[in-house]
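Enquirer: Sequence below, structure please.
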Amino acid sequence: MTTFETSMPTVVLALSNLIATNPEVVSDLIKAAGQSARGRVAGVARWLGGLERY
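Expert: As a prediction, this is how the structure comes out:
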């Protein structure tokens, strides 16, 4: 097993502890992930729009 595989349970445990103690942190993380995903989609749309002009 790699170091990543052996450390994974520790990461999952830490995340579940964080969720249990700070539910608002999780909602902030979800919001941040959604915003970055929207930004990427908008960036790709702009890039594709730019290609059509050439």
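
Enquirer: CA only for contacts and neighbour counts going forward, please
Expert: Noted.

Enquirer: Glu52 versus the residue nearest the centre of the chain, what's the distance?
Expert: For the chain, the residue nearest the mean C-alpha position is Ala33 (4.3 Å; CA atoms, centre = their mean). According to CA to CA, to the nearest Å, Ala33 and Glu52 sit 29 Å apart.

Enquirer: And Asn17, by the same measure?
Expert: The gap separating Asn17 from Glu52 is 49 Å, by CA to CA.

Enquirer: Here is the second sequence; please produce its structure so I can put it next to the first one:
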Amino acid sequence: MQPTAQDRMQAFMDREDLFDLVRRERFARDQRRFDVMSECFHKDAYVRTSWA
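Expert: Below you'll find the model as predicted:
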């Protein structure tokens, strides 16, 4: 069964939302805006990063 135009549009919008979230998190990290960065994660998320 082929996805409908509405299904394709919803998938596109979902991907854009995810990309926007990642961009916001990465920008906040680069700018040392940890308050903004933390808003990109679930409160119980375990995050491990490395700048090495």
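
Enquirer: Can you pull the TM-score for these?
Expert: Once superposed, the chains reach a TM-score of 0.55 (TM-score structural alignment, normalised by the length of the second structure), with 32 aligned residues with a CA RMSD of 2.1 Å.

Enquirer: Settle it for me: which of Asn17 and Glu52 of the first structure has more neighbours?
Expert: Using other CA atoms under 10 Å, the more surrounded residue of Asn17 of the first structure and Glu52 is Asn17, with 12 against 7.

Enquirer: Please identify the helix or strand for the more buried one.
Expert: Per DSSP states H and E, Asn17 of the first structure falls inside helix 3-21.

Enquirer: Which helix or strand lies directly C-terminal to that helix?
Expert: Assigned by DSSP H and E, the successor of helix 3-21 of the first structure is helix 23-52.

Enquirer: what's the neighbour count on Met37 of the second structure?
Expert: Met37 of the second structure has 19 nearby residues by other CA under 10 Å.

Enquirer: what's the spacing between the helix or strand harbouring it and its chain's center?
Expert: When elements are assigned from DSSP H and E, Met37 of the second structure belongs to helix 34-38. What separates the centre of helix 34-38 of the second structure from the centre of its chain is 13 Å, taken as CA atoms, centre = their mean, to the nearest Å.
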